[in-house]
Every structure is written in structure tokens, then in C-alpha cells.
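Trainee: quick check, what structure comes out for this input:
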Amino acid sequence: MKFLKTPQSRVAKMLTGASSAVLMLMAGAVSAEAAANCIKGDRKAPYTIGWANIYSVPTWMKQTEATIVDEVERLKKDGLVKDLMVTDAQGNAQTQIQHIQSMIDANVDAIIVIAGSSSALDRVITDACEKGIAVMNFDSLVDTDNLTAKVNTDSHEWGERAAQWLVDKLDGKGKIIIMNGPAGVSVSDGRRQGAQPVLDANKGIEIITETNTEYNAAPAQEAMTSLLFANPDIDGVLSLGGAISAGAVMAFDRQGRELVPVTGENARQFLELWKEKGMQGWATMQPNWLGAFSVYAAVQALEGKDVAKTIKVPIPVIDDSNIQSYLDRADQFPADGYIYSDYDRALFDKLLGQ
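Mentor: Model (predicted):
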């Protein structure tokens, strides 16, 4: 076989040109595949970000919004963000749908959302995605995958590990009460579902009753007080998050009942009661900085970076071995707030690189 020498013949040049064109098309295809979902159209920095909050009253939500605002301010200094549009649906999923629609009508570049319903928002979120808006959904997730990314800890793992700790503390035998977050919220439902296989595998554990309550200490204390009057024998409390655990402990204390092992979350009130009362406790956290990370990831997607459609954030464990390290920073957080872990751009880039 003879190889063509330079100068190239017309045929060789045509073949070379065709090969180059194919390579360019292939490169374009790779680029298109690598681009984050929903991103299309002529969107350029500085961007407008929409934060469609389901409700702002709980302290966890206030702290989370603060991380969003802080990240937006950093991105403004980088010249990447222009404005932040904030709405509050006050717990109403239909109102949240209207707020998201208004953001679509305003042609924001990205929408950050904690869903008030796992299914009701599907249509409006799909509409936003189809219009080229980056949609980041964190914490309470929607059913649809027509968005840029879902960001969350593993709710099933959360419930499984909490349940296993309590089972181990009770040596596989005992009567427990389960305290859930609001029904119909994906985080709350996911944690409960994650706990069930552990409970099924340990027949010596009897679920006396369970209840749903807001992620706030006051309603949780009220709910647990009623349950204490009705149930004289309780060996443990499987509390699946928020300040619910603090409310449960306060109810036990108010009634003069002996404290039992309680699971929970990084609510400052719960961690302080745990230490003060010398009780047996276990906790993890839903980091408030999931909000800040969602903003950062949305901007990275708009800048052409690849963003996976599912981003799993590892959950830490808080137990007797490290609770003091959280309490040492307690004064940096509201009395009814959450002592969350530190975060920075290096952590965010690591999560994006999954």
C-alpha cells in the first residue's frame, strides 16, 4: 500500500476535510452530551436566580436561605450572578406552582426549589426545563426527572441508620414511638421507608404508635406529651429529624419521665439537651448548605459545566464521640437553629465531580 505524500492530492484533501468534519461533529456530540440537562438558549452571565421556597418559618429554612443569599453574594462578586428572586409559598404547593410559573414568565436563568409536593410541581418544573432554565431541586424532591439536578442526602439511609442505632441500643427488644416529619414530604417519607426494613427484621421491637408533626420543637413536644399520657411504657423514640427530637425530650422531661434513647438531627436544642441530660442519643444532619450548593451548581451548569442529574451528599453521624465538636460551635447558630458542618467551594467542586 502506498501512502500519499505532501503536497496532498485533491482526493486526500477531501478525505482529510471530511475526517475533520466528522471529528468536529463528534466533538459537538460529546459536548452536547456533557452539557447539563435543561440548559439551552443564549443565556449569559450575570444570571438571575429564582429561589422558590415552600415556606420560610422553620429555622432550618431560614438558615438554608441564608446560605443561598451568601452564595449569591459571592457569585455576584465573581460577576456570575445579577439578581436573586425570592418567593415564599407559606406551605402551599399550589402557591409554589404559581411562584415558579412567575419565575418562568420572568425568564430567570435558574430556579432553586424545595418541593412542597413530590408530584404537584412536576408539570411546572418540566415547563421550566423545556424553556432552558436550570432547575435545581434539593431536600424535598419532585417525582419528575425533567430538571437539571436533584441534590440530597439519602433519606432511606438516614432512616435505616437511625433505626439500626435504636435497635442496637435496645438489644433488639422494646416498645418505641416513631416521630415523623410532615406526611407527603419526600424527605420525611423517605426516612420512614428507610427505617422499615430494619424494624421488620427485628421482631422484638414493638411500634406502640407513630405520628407526623412539623419540623419544630413546640408541636413535637405537644404531640409527644399526648403520647406519653396514653403510653406508660416507652423504651425508645425513633425521631426522624428536625427539632422533633428536642420536643420529644422536653416532653419526657416536663412529665418527669425517665429519658430513653432518642435519635435525631443536628438541631442545637436537641444536641444541648442530649449533653445536659446525659441521655443516649444519635443524630445526623440535612446540611443547610444544600441551598448554597444548589445555587453554585446551577451557575456551573449555565456556564457549560457537566452537572449530574443526581447528586448524593453523604450524611455524617453525630454521637457521643463527636457531639462536643458541634456544641463547641453552638454560639455561632440560633438557639432554635441547626449546627451544620462547614462548607466551601472545594467541597462543592468535589460533590460536582461525583
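
Trainee: can we go C-alpha only for contacts and neighbour counts from here?
Mentor: Will do.

Trainee: what packs against the stretch of helix or strand Trp51 belongs to?
Mentor: Assigned by DSSP states H and E, Trp51 falls within strand 47-53. Judged by 3 or more C-alpha pairs under 8 Å, 6 or more residues apart in numbering; DSSP states H and E, the packing partners of strand 47-53 are strand 81-88, helix 93-105, strand 110-113.

Trainee: winner for burial among the ones you listed?
Mentor: Each of the helices and strands packed on strand 47-53 was scored by mean neighbour count; the highest is strand 110-113, a mean of 27, by mean count of other C-alpha atoms under 10 Å.

Trainee: ranges for the strands of the stretch 51-200 of the chain?
Mentor: 81-88, 110-113, 134-138, 149-152, 174-180 (DSSP state E, counting those that start in this stretch).

Trainee: could you export these as JSON lines, including distance to Ala27?
Mentor: Converted to JSON lines, these look like this (distance: least, C-alpha to C-alpha, whole Å):
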{"stretch": "strand 81-88", "distance to Ala27": "29"}
{"stretch": "strand 110-113", "distance to Ala27": "27"}
{"stretch": "strand 134-138", "distance to Ala27": "23"}
{"stretch": "strand 149-152", "distance to Ala27": "24"}
{"stretch": "strand 174-180", "distance to Ala27": "49"}
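
Trainee: another sequence for comparison is provided below:
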Amino acid sequence: MTISRRKLLLASSAASAAAAFSRAAIAAGPTLAVKDTYKVGFAQTESNNPWLLAQTNSMKAEAEARGWQLVYTDAAGSAAKQVSDVNSMIAQGVDLIFLAPREEIPLIPAIKSAKNVGIPVILLDRNVDQSLAIAGDDYVTFIGSDFIEEGRRVAEWLVANNNGKTKIIEQEGTAGSSPANDRKFGFDTTIAEHPDFEIVASQTGDFARDTGRQVAETLLQANPDANVIYAHNDEMTIGAISAIEAAGKVAGKDVMILSIDGGREIIQLIIDGKVAACCECNPRFGPTAFDTAVAFAQGADIPVKIINPDNFYDISNAAELIDTAY
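Mentor: Predicted structure coming up:
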């Protein structure tokens, strides 16, 4: 049978239109039906510090208040286990997954797997590599703090209140995580604008108290002139204080200490004079996370990023605000 050029062109156009429709349907991403209650997953990265416990408690409390079933998992600090946790939630047929990705790249396949079976994913606290997964397509949105802004705010406070302290040790968070990457970028790029300041050493403390202590001990020995420690979270800050005191120095006097997270223990250390300042990273995700899921189900236009408000603490307001800290 001979196919005319006109029919061939029509067939080609129809195929192109179908492909375009298919791409548009894929780009739209999964949807969520409107229901009275939902079965949702929350894939937590780990539970080894007060910030993560506060985040988890907020999510659990919100699920209970709404009467939703929450499938909760703890990856115990393993990206591989977190991928397995998400795949388990997919197998259990959850309606939606809240995911706090431990690292930016390893969780991409799990997000794509959920998308492929029509389960929407909302990212909490930590983001993923934006070149590999796209908000509004591969996942619904990211809810969390502006980590770059956190680092920038700490750096600006240091520049304005340094009291001659300019030699900085930086304790980085978990390698490959968005908080560590962004808090470093925000701080380092701001400090680079001020030639009187120098980051003399920078090393990961993995967001952990004991690792932070060990790293601080090593870096203080290698850089005895360092007089500022900037830690990417409270746990490493507390570890650094132990290292400073073990070296026979006075925290808050010989070495200025700056932190991010804003837990009650750190706010008390500001009042006590051991920590100079801290940018909060708000862990109370529950209300916003669940409200966003409901709005998504109702067809609302969800922004690709929803930024939590963060306080900033120093001696001027720590006593006043300590009761509001987690």
C-alpha cells in the first residue's frame, strides 16, 4: 500500500502532538486526590540530635492531630537505607511522601521511583541537586530554611561584632548535604568580601557533637592563632566548646563561637557568654508540611520553595527568646 506524502505528514504531526501531550502529562507530575484522611510517609534522615527530634515530633504531632496515618522511617544516617525506606513506602501504597533527603544526589532515584508510580513527594529541610530533579515535576516543592541566607547572616554578624576576632575555623555539616553546601557558600562568599578575615581551616564534622569535638581539637592544634569557630549546627558547636576548654582556652573569650540551629541549649550558652550568636533553623515543619499537602490536593499553585522563618539570637535577645526555642 502506498502512503501519500499528505498522510505521512498528518501521521507525523499526530505523533508529534501525542509526544508533546505525553511530555506535558509527565511534566505535570503526580496528583493527590481530595480525601478526608491520608496515609503518608515521612522518611527521616536520622535521629541523633535535638533538632531532628524536634522536626520528627512536629510531623508526628501534626499527623495525629489531623487523623492521618503516618508511616515513619529513620535512615540512621545512611543515604542507601533512606532510598530503601522510600521504596518501602512506595510498596505500601502511601498517598504522599515527605522526604528529608540526607544528601543531594543519592535520593534522586527514590524520588523518580515515587513519581513513576504517581506518588507525590514533598522535600523537607534538605534539598536535592536541582540539575537532576525539578520542583513541580519530579517533586512538589521544597519546604525549609534558606541555608545560604543563614550562613550569610552569621558572617555579617561576625563582621559587625568581631572584636578583633578574624581567624576562622569552619566546621562543615555532612558532606554532600544541601545545608552544609549552602551554609558554607553563604558564609564563605560573605567573608571573602572582607580581606581582614581569613578562614584558616574548614572540615566536615558531619553535624555530630563528638565528631565536631574531634575536628575542633585537630584544627585548633594545627591553627593555634584561630580565634573564631563557625559551626554549621548546634551539635558541632557544643563539641567545639569541649575542645576549646580541653585546650585550656575560654569559650566566648579566647575563641568566639558562632552556630546555626537555635536549640534551647545553645540559647542558654549565649546567655552564659560561651556562644556569641546563632541563626535559627526552624524545625517545626508539621503544620506547613501538612497544609501544603492539603493545598496541593485541592489544586492550589504550590511554589517551588516554601521558606520557613528563622530567628537570629545574640546576647541582645537570647534571654527574652529562650522560651520560644525548641
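
Trainee: need the TM-score from the superposition.
Mentor: Once superposed, the chains reach a TM-score of 0.81 (TM-score structural alignment, normalised by the length of the second structure), with 292 aligned residues with a C-alpha RMSD of 2.4 Å.

Trainee: what's the closest of the strands of the stretch 51-200 of the first structure to Ala346 of the first structure?
Mentor: Closest approach to Ala346 of the first structure among the strands of the stretch 51-200 of the first structure (C-alpha to C-alpha): strand 149-152, 16.9 Å.

Trainee: counterpart of the closest one in the second structure, which residues?
Mentor: Matched against the second structure by TM-score structural alignment, strand 149-152 of the first structure falls on residues 141-144.

Trainee: what lines up with Arg289 of the second structure in the first structure?
Mentor: Rather than Arg, residue 289 of the second structure is Ala. Checking with TM-score structural alignment, Ala289 of the second structure has Ser294 as its match.

Trainee: ok now do its match, which residues does it touch?
Mentor: Going by C-alpha atoms under 8 Å, 6 or more residues apart in numbering, Ser294 of the first structure touches Ile112, Met136, Asn137, Phe138, Val151.

Trainee: now do the contacts for the most centrally placed residue in the first structure.
Mentor: When C-alpha atoms, centre = their mean is applied to the first structure, the residue found nearest the centroid is Asp139 (2.7 Å). Counting by C-alpha under 8 Å, 6+ apart, Asp139 of the first structure touches Ile114, Ala115, Val151, Asn152, Thr153, Val187, Gln286, Leu290.

Trainee: any idea what the second one aligns with in the second structure?
Mentor: The reference is to Ala115 of the first structure. Using TM-score structural alignment, Ala115 of the first structure lines up with Pro101 in the second structure.

Trainee: my read: Ala43 of the second structure touches Leu70, true?
Mentor: No. Contact status for Ala43 of the second structure versus Leu70: not in contact, 10.2 Å apart, counting by C-alpha atoms under 8 Å.

Trainee: which residue in the second structure aligns with the residue nearest to the centre of the first structure?
Mentor: Aligned partner of Asp139 of the first structure by TM-score structural alignment: Asp125.

Trainee: ok, now Pro197 of the first structure?
Mentor: Aligned counterpart of Pro197 of the first structure in the second structure: Thr189 (TM-score structural alignment).

Trainee: which stretches of the stretch 101-250 of the first structure form helices?
Mentor: Assigned by DSSP state H, counting those that start in this stretch, the helices in the stretch 101-250 of the first structure fall at 122-130, 155-169, 186-200, 217-230, 244-254.

Trainee: I'd like the ones you listed laid out as a markdown table, including mean neighbour count and distance to Asp319 of the first structure.
Mentor: Shown next, in a markdown table, are the helices of the stretch 101-250 of the first structure (neighbours: other C-alpha atoms under 10 Å; distance: least, C-alpha to C-alpha, whole Å):
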| stretch | mean neighbour count | distance to Asp319 of the first structure |
| --- | --- | --- |
| helix 122-130 | 19 | 38 |
| helix 155-169 | 21 | 10 |
| helix 186-200 | 20 | 19 |
| helix 217-230 | 18 | 20 |
| helix 244-254 | 24 | 14 |
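
Trainee: let me have those helices in TSV, extended by distance to Asp320 of the first structure.
Mentor: What follows is the helices of the stretch 101-250 of the first structure, written out as TSV (distance: least, C-alpha to C-alpha, whole Å):
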stretch	distance to Asp320 of the first structure
helix 122-130	42
helix 155-169	13
helix 186-200	22
helix 217-230	22
helix 244-254	16
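
Trainee: please identify which of these is closest to Asp105 of the first structure.
Mentor: Per C-alpha to C-alpha, nearest to Asp105 of the first structure of the helices of the stretch 101-250 of the first structure: helix 122-130, 9.4 Å.

Trainee: that closest one vs the second structure, mean deviation?
Mentor: For helix 122-130 of the first structure, the mean deviation from the second structure after alignment is 2.3 Å (mean C-alpha distance after the TM-score superposition for the first structure).

Trainee: what's that helix packed up against?
Mentor: Applying 3+ C-alpha pairs under 8 Å, 6+ apart, one finds that helix 122-130 of the first structure contacts helix 93-105, strand 134-138.

Trainee: in TSV: the ones you listed, plus distance to Lys275 of the first structure.
Mentor: Listed next are those as TSV, based on distance: least, C-alpha to C-alpha, whole Å:
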stretch	distance to Lys275 of the first structure
helix 93-105	38
strand 134-138	31
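
Trainee: does Tyr340 of the first structure touch Met285 like I think?
Mentor: Yes. Taking C-alpha under 8 Å as the definition, Tyr340 of the first structure is a contact partner of Met285 at 7.3 Å.

Trainee: what residues are shared contacts of these two?
Mentor: Both Tyr340 of the first structure and Met285 are in contact with Asn266, where contact means C-alpha under 8 Å, 6+ apart.

Trainee: could you pull up the residues touching the alignment partner in the first structure of Ala79 of the second structure?
Mentor: Aligning on TM-score structural alignment places Ala79 of the second structure opposite Ala93 in the first structure. Taking C-alpha under 8 Å, 6+ apart, we find Ala93 of the first structure in contact with Ile54, Ala115, Gly116, Ser117, Ala120, Leu121.

Trainee: max pairwise distance over those: which two?
Mentor: Top of the distance list for those (C-alpha to C-alpha): Ile54 and Ala120, 12.6 Å.

Trainee: who has more neighbours, the two?
Mentor: Ile54 (25 against 17; other C-alpha atoms under 10 Å).

Trainee: the second structure: which residue goes with the more buried one?
Mentor: By TM-score structural alignment, Ile54 of the first structure lines up with Thr45.

Trainee: hmm, back to that, closest one to Thr64 of the first structure among the helices and strands packed on helix 122-130 of the first structure?
Mentor: Judged by C-alpha to C-alpha, the one of those that comes nearest to Thr64 of the first structure is strand 134-138, at 10.9 Å.

Trainee: perfect, I'm done here.
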